[in-house]
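Student: prediction below, plus the sequence it came from.
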Amino acid sequence: MSLKHREKDLRHASAAAHFSHACALQQAGYFPEAVKSYRLGLAFQPDSPEVLSNLGCLLDDLGSRDEAESVHRRAVALAPNVAVMHNNLGLTLQSLGKTEEAEACFRKAIELRADWPVARLNLGRLLQMNERHADSIEHYEHVLEIDPSNARAKNNLGIALEHLGDLAGATAAFQAAIAADAGLVAAHRRLAEVQQRQVPLWHISMLNDHARNEAYQGALRTAIDSDSRVLEIGTGAGLLSMFAARMGPKSLTTCEAEPLVAQMASKVIENNGLASRISLIPKRSTELQLGTDLPEPANVLVFELFSSELLGERVLASIEDAKLRLLQPGCRIIPASASLMIALFGGERLASNLSVETVEGLDLSAFNQVITRRQMLARDDLEIELLGDETEAFRFDFEQQKEWVPQCTQIRIPVTVEGRCYGIVQWLRLRVDRITTFENHPRAQTATSHWRPALYLMPEPVNIRPGQTAVVRAMHDRVSPWFTVERFD
């Protein structure tokens, strides 16, 4: 006979029998029937805190939280010294948004049973959900003292540390959670997210960018001799500092702000037998102290602090500080300068990945109003058409200039090709040294470039032809550039 059809046989059974049957129904997923069986059990024994607590939990799960609260309060009144009763009431109160009362229940459960990890885990989660991440940490740590293999506590500890900005600690906590329970998907997901925050995936394509590496290596070979005191800002994986070390400088200091990246770079440098020739400082360059971190002012500076739109990694502030405090006058700087290049662009296949117009006779163009006006040219298989002259919008001369201010200017770009214009494409051009130039030109196809051209879209595409001139507003605030096509004359 099935579980659902045993009720007649239990009509005159004991409270314990109804309780046992209700538990079996609940475990089998027959929730309404389980509620009915719990109630029948309570008809025989209305003062059973265990039955009341189980019923309250089931009602909470089914969404009947007001009744669940009432049932749990009866259970607590009958068994005020039993930690689980307070814990279960706390969970229902939390579901009802009664945060302060829920917290009091969890704390009472902990007071009654200090060695029970469940209540501490629930209190930690409640604090965390209310942005009290620092307060939650002590409870997760206490859970792990009681139960060192508790994967949920390790995962939640990682979340708290991540919110507090301790990405290295969060990484270790998520890794420990996975080691304790490889099936905990939340820990895998969180670990992937926090690792990407510390080490964005563009590092790999950057390290494998042969053209970039050749340009930097050639410039370093020309600049460095046995009297060179080299400073690198932004160690990354250590590639550029190892290139420089091969040239035999007098000294070589490199700094890296991200702790995990610095740790891995140190290992890479050691694995390549160059640890004795490279001083790696795990600090921002703005925190370096001359005479301690850096023995004397550098006469060669090398860096690669460029985002795809050049300024996103606050390169200007870093170079200004270095020139003020850390560099010898006349210092060789690699790259010597960087330019933001722009052009008008079109391309039907490319445009179909940037915006929408008509689909199967239906006008969807209004949807473009919520699409970002700056996108990256992420696919090399979609040919881009340059419809106007390639134009230098801004140049940043790192060797000659000491500081930079925000700029806003108007640029006129002659149209050279007839077509449908969608906006402005922007890319980087680096003068690595006096003879070497490197750029991520939008028409160049490469498998490993980590710099992607940026596309600044107009609200509506425009058909243009030679003889016209685009009037473009170009601006930057030292952290980000922006380009807008104002009109065509």
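Tutor: Yep, it's here.

Student: alpha carbons only for contacts and neighbour counts from here, please
Tutor: OK.

Student: and the contacts of stretch 344-351?
Tutor: 382-389, 413, 415, 419-425 (CA atoms under 8 Å, 6 or more residues apart in numbering).

Student: okay, now the residue nearest to Ala109 when sequence neighbours are not counted: neighbour count?
Tutor: Spatial nearest neighbour of Ala109, excluding adjacent residues (CA to CA, 6 or more residues apart in numbering): Ala83 at 4.2 Å. As a burial measure, Ala83 scores 22 neighbours (other CA atoms under 10 Å).

Student: check Leu290 too.
Tutor: Using other CA under 10 Å, Leu290 has 14 neighbouring residues.

Student: here's the one I want to compare it with:
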Amino acid sequence: MDTTHKESLVEKAKAYQQKGDLANAEIFFSEALSNDPNSVETLSNLGMLYLMKGNAQQAIDSWQKALSLDPENLESLSNLGFICTQIQDFQNALIYLEKASKVAPERDDIGLQIAQIKTHFGQYDEAKGILKPFLDSEPLSQNSYLMMAQLELLTNNSAGAKSNLEQLLKKDPNLVEAMINLASILETEGKAEDAHNYLTQAAQKAPFHFQANLELGRFLGQNGQAEEGLTYLKKAVQIQPGDWGIHVHLGNTYQEIGDFDNTIKSYKKALSINPDDLGTRQNLSRVMSRFVPPWHLRMLADHERNDAFEQAIEKAIKAESVALDIGTGSGLLAMMAAKHGAQKVYACEQSKYIAEAAKENIGKNGYAEKIQLFQAKSTQLTAENLNPKPNIIVAEIFDSGLLGEHAVPSFRHALESLCEEGTKVIPKAAEVKGKLLHAPKSSSVNPITKISGFDLSGFDQFRVPEEYITQNLSEITHEFCSDEFKILDVDFEKLWPAMAPNQCRRFDISVEVTDNKPIHGIAFWFTLFMDDSIMLSSAPGRKDNHWGQAVSFFNQPIIGSSGQKLKVTVNYTDTKIWFEDPQLV
């Protein structure tokens, strides 16, 4: 065999491959292999060529043949590990990659792939063990530090994640990805100023870095600096216009400043790129439906609600009381606190127009000197805004499903950042309960399909998909298919820890079916515990209940019979409750 000729053929093939001329590259690789069928190098190169052409199986065959000749061929082992990972054949991927790692234990890219697969299998400690040697390796393995930080977060060790990222920044002070990840942790911990500093540094060090501009713009938009945030988000759009997520953040930020036309345009652009994203469709539906808020007057007309709040406020207020009313709306609860003797009342209302009306109401009732009104979210306030600090929180920021008006994150921020230690919250706690529901007529429009024989599915765009609806059950045809069961307890004075974005808590419940009718979903409601003795319920049957009840419809009715058990997964975050995987057991 003429090895010089073979090498010439291989070099010509590689040259064509680098130019993107894969057809000629294949011709020369094939000729080289014909001259030397046992050339491991040619087989390995040919496998990569096949992969570039999209012929995954031919690539696999070529690399496996190379391994039959040289079981320790590093490139074939690592490439097979990569391609098996891409096709989600993780078991075989792990086999190939672990063999490759034995051949080249210094290769951090191989170690990272192994750690990723271990993470996929939930083997977090093993993944950490694989990454640990690379943390002290030379040259610096930035990705090993970044992944180790993610593993620490997955195992609820935010301190360890921060430590890894801080060590990485000491070794590489200009690494933008480490700054962004560290800012994300600090933001979750409520350390907004520190998070802001890291994101600002990232954008300054890499002004054309897509993620740096996106994250700083998003952060500013969510923290009362929407106009400045738009500058960075628009820059991110210029850098990467085809990313659907940036258009979502742009829509969110336009919404913060009340520019609903651009909000809708941004959400529609995101959906043109990613039409299947449920969250964006929900956001678009919410914006389109917010122009007609139907609940303000009904809330004020709920006198049992008004009386329960006033009774609890009157019992709690002392001469030294300083109250914070979150989401004051008309100003009613703030004025109750002032009426019953609070020395100072702070009231927050993010809507410009509602805040203006509240200010007018407060003035008309003679409380302008005692009540300080902020046209802002309470989460935009700092302790410096409030002197003296509040020691009582009063708020009615609940929807029919309890959490949808952001009560939990608002209370958490106020308790941790604005109020004195030991601050009372009115209401102090809540309990969510529900029943299995048979509601054949209402289920026919959740989702909307055929009505009276006509396909009306085009109207389904006006329904927020996969989200509970608010419904006063006394107004619809329905029957219950179970006894009342508990769904969730919430202690507003001792809330659960903040969850990272896109995380939720979940657990299964089992409910006994008490009727043979089809089960269309779950109706649920709550009881507010104003204090230890005053309660207010949104359960069916209470007249003038402005909340109504929440109804979560299943995608398909469940056909069961009395005595069977229905298992369903309860999911919740700070802002919503939903149900998944209903099945009879």
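Tutor: Here it is on my side, so go on. Bear in mind the structure is a predicted one, so any value in this text is a computation, not a measurement.

Student: could you get me the TM-score between them?
Tutor: Here the superposed chains carry a TM-score of 0.55, computed using TM-score structural alignment, normalised by the length of structure 1; 304 aligned residues with a CA RMSD of 3.6 Å.

Student: report the buried members of the contacts of stretch 344-351 of structure 1.
Tutor: Buried by 16 or more other CA atoms under 10 Å: 382-388, 413, 415, 419-425, out of the contacts of stretch 344-351 of structure 1.

Student: show me how far the helix or strand Gln372 of structure 2 falls within is from its chain's centre.
Tutor: Take DSSP states H and E as the rule and Gln372 of structure 2 turns out to sit in strand 371-374. Centroid displacement of strand 371-374 of structure 2 relative to its chain, using CA atoms, centre = their mean, to the nearest Å, is 32 Å.

Student: give the aligned range of the next helix or strand after that strand in structure 1.
Tutor: If you walk from strand 371-374 of structure 2 toward the C-terminus, the next helix or strand you reach (DSSP H and E) is strand 392-395. The aligned range for strand 392-395 of structure 2 in structure 1 is 300-303, by TM-score structural alignment.

Student: quick one: that stretch to structure 2 mean distance?
Tutor: Compared with structure 2 after the fit, stretch 300-303 of structure 1 shows a mean deviation of 0.9 Å (mean CA distance after the TM-score superposition for structure 1).

Student: over to stretch 337-345 of structure 1?
Tutor: In the superposition against structure 2, stretch 337-345 of structure 1 averages 1.8 Å from its aligned positions (mean CA distance after the TM-score superposition for structure 1).

Student: and for the residue lying closest to Gly229 of structure 2 once chain neighbours are set aside, the neighbour number?
Tutor: Distances taken as CA to CA, 6+ apart place Gly217 nearest to Gly229 of structure 2, at 3.9 Å, with adjacent residues excluded. If you count neighbours by other CA under 10 Å, Gly217 of structure 2 ends up with 31.

Student: then the one 3 residues further on?
Tutor: Burial of Leu220 of structure 2, expressed as a neighbour count using other CA under 10 Å, amounts to 21.

Student: where's it, which helix or strand?
Tutor: Judged by DSSP H and E, Leu220 of structure 2 forms part of helix 210-222.

Student: from what I see, the residue nearest to Gly229 of structure 2 and Glu227 are in contact.
Tutor: No - under the criterion of CA atoms under 8 Å, Gly217 of structure 2 makes no contact with Glu227, lying 9.2 Å away.

Student: tell me which residues of stretch 415-428 of structure 2 come out buried.
Tutor: Residues of stretch 415-428 of structure 2 classed as buried: 415, 417-420, 423-428 (neighbour count, 16+ other CA under 10 Å).

Student: ok so, going back, tell me what the helix holding Leu220 of structure 2 is packed against?
Tutor: Applying 3 or more CA pairs under 8 Å, 6 or more residues apart in numbering; DSSP states H and E, we find helix 210-222 of structure 2 packed against helix 176-188, helix 192-205, helix 226-239, helix 244-256.

Student: to which residue of structure 2 is the residue nearest to Ala109 of structure 1 aligned?
Tutor: Under TM-score structural alignment, Ala83 of structure 1 pairs with no residue in structure 2.
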